[in-house]
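A.B. asks: Sharing a sequence plus its predicted fold:
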Amino acid sequence: MIPRPRSVAPPTWSADPYTHALHTGQGPLFLRRADGWLLPLDVERWCAAADAADLEVLRRCEGAVLDVGCGPGRLVAALGAQGRRVLGIDVSEAAVARTVRLGGQALRRSVFEPLPAEGRWGTALLIDGNVGIGGDPGALLDRMTQLLCPGGLLIVETVPGLDLDERVLVDVTDAHGAAGAPFPWARLGTPALLRRAERAGWRAVGQWAVGGRSFATLRSRRTKRTAEPPNSRAVSSSQRARKPSGDSPVTEP
């Protein structure tokens, strides 16, 4: 039996430099390790419309889609514009608010907290390095099994060109050295992801690279005798929250 997820999210992307970058739509912004190593974050791309690589990801989606760590919402907005059922989740209030401004449906929620339609999502997305959420890819893959319907699809963006399996403590910092609180993170190349996925009971069904980015798709092996249709109670992109709360999408005034 998969253990129940943690009810409290660890510190992560709600740091002030990240919030400021989302408000302006511009970097530079970095993930910084304790040894001073910096990973540039592509804020401008995250705040732009979905590009060709993103649209290829969305083309492969099945059923209702859960975008985990949706950021400023470009994928949620693009799927909604296609008339797809989609929900974004993110721990950053600024990210969720920006997603809603784009017309998307989003919740301020950790993936390890209770979520709508658990076990009924057709596809889950871990894009822009979000396989690193929580710093424990094994626990995150187990959580994805809980969220997806039997045989559901998980699309993961990986570190291109490297067999990397790194678990580190990082913070979000800007060019002036202002930083938020440290939090656990992970980085995986495709080979490492596939090894972990096999151990966690997933089946690899595809790999591709486009625009200098790399992706893999995994199929859940979870089955049950009477599976509910994956879209039966999924959140529609046309739904709007009546008021912001911990259990409701954040909406703009």
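C.D. replies: On my side now, so go ahead. Source: prediction; values computed, not measured.
A.B. asks: Please count neighbours and contacts with C-alpha atoms only from this point.
C.D. replies: OK.
A.B. asks: now stretch 50-57, how far from the chain's geometric center?
C.D. replies: When distances are taken as CA atoms, centre = their mean, to the nearest Å, stretch 50-57 is centred 15 Å away from the chain's centroid.
A.B. asks: Can you point out the buried residues in it?
C.D. replies: 50, 54, 57 (16 or more other CA atoms under 10 Å).
A.B. asks: dropping in the other structure now:
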Amino acid sequence: MSLDAGAAAVTFGRGGDEPYHHALSTGGPLHLFEHGSAAGASTTPQRVPVHRFLAGADRTERRLLASTRGSVLDVGCGPGRMVAEARRRGRDALGVDVSPTSVRLAADRGIPVHLGSVFGPLPAEGSWDVLLLLDGNVGIGGDPSTLLHRCRDVASPAGLLVIETSPERGRLARYTAQVSTADGRPSDPFPWAEVGADALVSPARDAGWHRLREVRRRRRTFVVLGVGVRS
């Protein structure tokens, strides 16, 4: 996948009735479901934690960030809670997000967020010490392998990648998704994926990452990867 092709594919919650914009503006709720299943009920919609996006970094996230060093790039950062926390600690930090509403909310608080896709050109590529893929953002673009390769290119030679994984350890699913508000206003379809901690091993290794540790807190699982040797 070229950078331009990847950038065109990343449109989380955009289009249609713009439910992601609405949820960010009002505090939610928002649900994610497989395209075509909203009125078929074969796939249970997942609640998107918009309240978390709009809040500050929680205790688990603060501890996770404190266990790393150096500059931080938060991929799919939303309104920028992790960027704000990193900068509060005196670290260079930037968010990247495709949502204009997220970028505006961040800018209103003085948080630097780049409007665009991780698959497009990014500031300081190849120099970021810590990359974050929280809140299920390993699903961005619908192809975890491609995303992990891209993160490897963006990271510094000794970089870390922190991924929040699916609660189902063996889950590896790629599908076309939509999000909708509580009253059923949907977005346009977009590619998405879910990856559990065990299923992450192979695509991470193929992209030049190796597992360093795993952190579990309050039903959330985070996998910390380090730069390995490219195959």
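C.D. replies: Sure thing, it's come through. Computed from a predicted model, the values in this text were never measured in an experiment.
A.B. asks: now the helices for the stretch 1-150 of the first structure?
C.D. replies: Using DSSP state H, counting those that start in this stretch, the helices of the stretch 1-150 of the first structure run over 16-24, 43-46, 52-59, 74-81, 93-101, 137-147.
A.B. asks: Ok, which of those comes nearest residue 120 of the first structure?
C.D. replies: With CA to CA as the criterion, residue 120 of the first structure lies closest to helix 137-147 of the helices of the stretch 1-150 of the first structure, at 6.7 Å.
A.B. asks: Give me the helices and strands touching that closest one, please.
C.D. replies: helix 190-199 (3 or more CA pairs under 8 Å, 6 or more residues apart in numbering; DSSP states H and E).
A.B. asks: what do you get if the cut-off is 10 Å, keeping everything else the same?
C.D. replies: When contacts are defined as 3 or more CA pairs under 10 Å, 6 or more residues apart in numbering; DSSP states H and E, helix 137-147 of the first structure packs onto strand 121-126, strand 148-158, strand 165-174, strand 183-188, helix 190-199, strand 202-210, strand 213-220.
A.B. asks: Going by neighbour count, which residues of the fifth one are buried?
C.D. replies: The neighbour-count criterion (16+ other CA under 10 Å) identifies 190, 191, 192, 193, 194, 196, 197 as the buried residues of helix 190-199 of the first structure.
A.B. asks: quick one: that helix to the second structure mean distance?
C.D. replies: Compared with the second structure after fitting, helix 190-199 of the first structure deviates on average by 1.2 Å (mean CA distance after the TM-score superposition for the first structure).
A.B. asks: against the second structure, where does that helix fall?
C.D. replies: Using TM-score structural alignment, helix 190-199 of the first structure corresponds to residues 197-206 of the second structure.
A.B. asks: For the matching stretch, what is the spacing between the initial and final residues?
C.D. replies: Its start and end residues considered, stretch 197-206 of the second structure measures 15 Å (CA to CA, to the nearest Å).
A.B. asks: do stretch 45-52 of the first structure as well
C.D. replies: 12 Å.
A.B. asks: Other residues contacting it?
C.D. replies: Here stretch 45-52 of the first structure makes contact (CA atoms under 10 Å, 6 or more residues apart in numbering) with 21-26, 55-58, 70-79, 95, 98-99, 128, 210-211.
A.B. asks: PyMOL command for the buried members of the residues you listed?
C.D. replies: To isolate the buried subset of those in PyMOL, counting by 16+ other CA under 10 Å, use the following:
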select buried, resi 21+22+25+26+57+58+70+71+72+73+74+75+76+77+78+79+95+98+99+128
